[in-house]
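Enquirer: All I have is the shape, not the residue letters:
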């Protein structure tokens, strides 16, 4: 009976410790509620983390996030606009993404700019980047592992609407499009990534890639075909 009581007590203490650790981790991992005003003050966010910021119409809002080799990142932003009665016309918002060297990156899909009418309550923007390469030539503008900067701002708005309060939300998602092995190389170090955490798959991606999938799948099919052929020739049907 004493052994059972001691065991239950130990389990209770362990559970309490785990709950305390989880609470501390939750407190430490709270999503950012502000944005930087320039590249140097960009607020670091994680992948799949929603960050928010209260700002004024006309402000430049900056965040930064990590992306590793083989990842295809999608940045989504939503701006909650001021009351329609306070606005004096339509406004155009723009979402830009830069790499660690502050080179603007192209969007393969998504609406990088969006125009909100005077009656709209929100405006949504998105940008899906090219797949991050594990390495590149020095002269190329290829996306490489490291930090990426998000810049969100209004680019066309009536002057009387400048300074009106807005609330911005950003989130970055990434899908794995193939690891470093698919390219046959790796970058020595991430580009200016000191302020952001390393992504789950690492800066240079995992060993798995689409090529490995096709290779393994083809090998399995060949093996099955060989076994099936051997079975048919080894045990012919009897009449």
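Expert: Here it is on my side, so go on. Keep in mind that what you see is a predicted model, and the values were worked out from it rather than measured.
Enquirer: make it CA atoms for all contacts and neighbour counts henceforth
Expert: Noted.
Enquirer: Which element, helix or strand, includes the nearest residue to residue 174 once chain neighbours are set aside?
Expert: Closest residue to residue 174 apart from its sequence neighbours, by C-alpha to C-alpha, 6 or more residues apart in numbering: residue 73 at 4.1 Å. Assigned by DSSP states H and E, residue 73 falls within strand 71-80.
Enquirer: putting a second one here so we can go through both:
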């Protein structure tokens, strides 16, 4: 009877630990800001967007379109841009579109995956570009080009197109999202301040990332299992079964 009570108690602790090991889903704000319907024409006029917002803008072929979004330590940002092209009958040939992402110091960041450069054929109705950055680090050496917490700039433009197609109307849609890299990328250190992030809102988990990591889950679960095994072994040793 005593062993059963102890087992049930520790079983409850194990379930509680498992519940703690799973981070709660972020609450959805009721007062979300409307997504921007315009873009800037330079770094200084880049329009701020939040993660998960789908910003749109009406523009002309050949324009440089700029947005900026926030990203904190431990996040791996992905930018997706879709350009709705002019009617095929009004275009004179193929065009190459380009998506670039820069950090708060305006250093161009390499894409770890995605298609940031795509060629649209004359008959295509739209073209989609993507860029997934490396995981944002809480700090880095001065000589490195690692992505750091702060604002990130998105630039969308046409790389090359027939001269007669310049100025034709297009519609752009841009969205920036980010995945949490988790405990596998947890590391110490942090910046004194995010890189040029006055215009963008701080991420939900802060610039330095969430306090939670997968290591906490493994540590807590392991501790509960060890306690369960220890008490179970002690109980069996003190009260051997009678034949």
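Expert: Nice, I can see it. Please read these numbers as outputs of a predicted model, since none were measured by experiment.
Enquirer: returning to what we had before: run through the residues that contact the residue nearest to residue 174 of the first structure.
Expert: 67, 128, 129, 130, 131, 172, 173, 174, 175 (C-alpha atoms under 8 Å, 6 or more residues apart in numbering).
Enquirer: can I get the residues you listed in JSON lines with distance to residue 30 of the first structure, secondary structure and neighbour count?
Expert: Compiled in JSON lines, the contacts of residue 73 of the first structure are given as follows (distance: C-alpha to C-alpha, whole Å; DSSP: H, G, I helix; E, B strand; the rest coil; neighbours: other C-alpha atoms under 10 Å):
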{"residue": "67", "distance to residue 30 of the first structure": "20", "secondary structure": "strand", "neighbour count": "34"}
{"residue": "128", "distance to residue 30 of the first structure": "25", "secondary structure": "strand", "neighbour count": "22"}
{"residue": "129", "distance to residue 30 of the first structure": "26", "secondary structure": "strand", "neighbour count": "20"}
{"residue": "130", "distance to residue 30 of the first structure": "29", "secondary structure": "coil", "neighbour count": "19"}
{"residue": "131", "distance to residue 30 of the first structure": "28", "secondary structure": "coil", "neighbour count": "22"}
{"residue": "172", "distance to residue 30 of the first structure": "16", "secondary structure": "strand", "neighbour count": "24"}
{"residue": "173", "distance to residue 30 of the first structure": "17", "secondary structure": "strand", "neighbour count": "17"}
{"residue": "174", "distance to residue 30 of the first structure": "20", "secondary structure": "strand", "neighbour count": "20"}
{"residue": "175", "distance to residue 30 of the first structure": "23", "secondary structure": "strand", "neighbour count": "11"}
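Enquirer: JSON lines for these, including distance to residue 81 of the first structure?
Expert: Compiled in JSON lines, those are given as follows (distance: C-alpha to C-alpha, whole Å):
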{"residue": "67", "distance to residue 81 of the first structure": "30"}
{"residue": "128", "distance to residue 81 of the first structure": "24"}
{"residue": "129", "distance to residue 81 of the first structure": "26"}
{"residue": "130", "distance to residue 81 of the first structure": "30"}
{"residue": "131", "distance to residue 81 of the first structure": "32"}
{"residue": "172", "distance to residue 81 of the first structure": "21"}
{"residue": "173", "distance to residue 81 of the first structure": "24"}
{"residue": "174", "distance to residue 81 of the first structure": "27"}
{"residue": "175", "distance to residue 81 of the first structure": "30"}
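Enquirer: Contacts only, for the residue sitting nearest the centre point of the second structure.
Expert: Centrality entry for the second structure: nearest residue to the mean C-alpha point is residue 178, 1.0 Å, by C-alpha atoms, centre = their mean. Residues in contact with residue 178 of the second structure (C-alpha under 8 Å, 6+ apart) are 51, 71, 75, 76, 77, 78.
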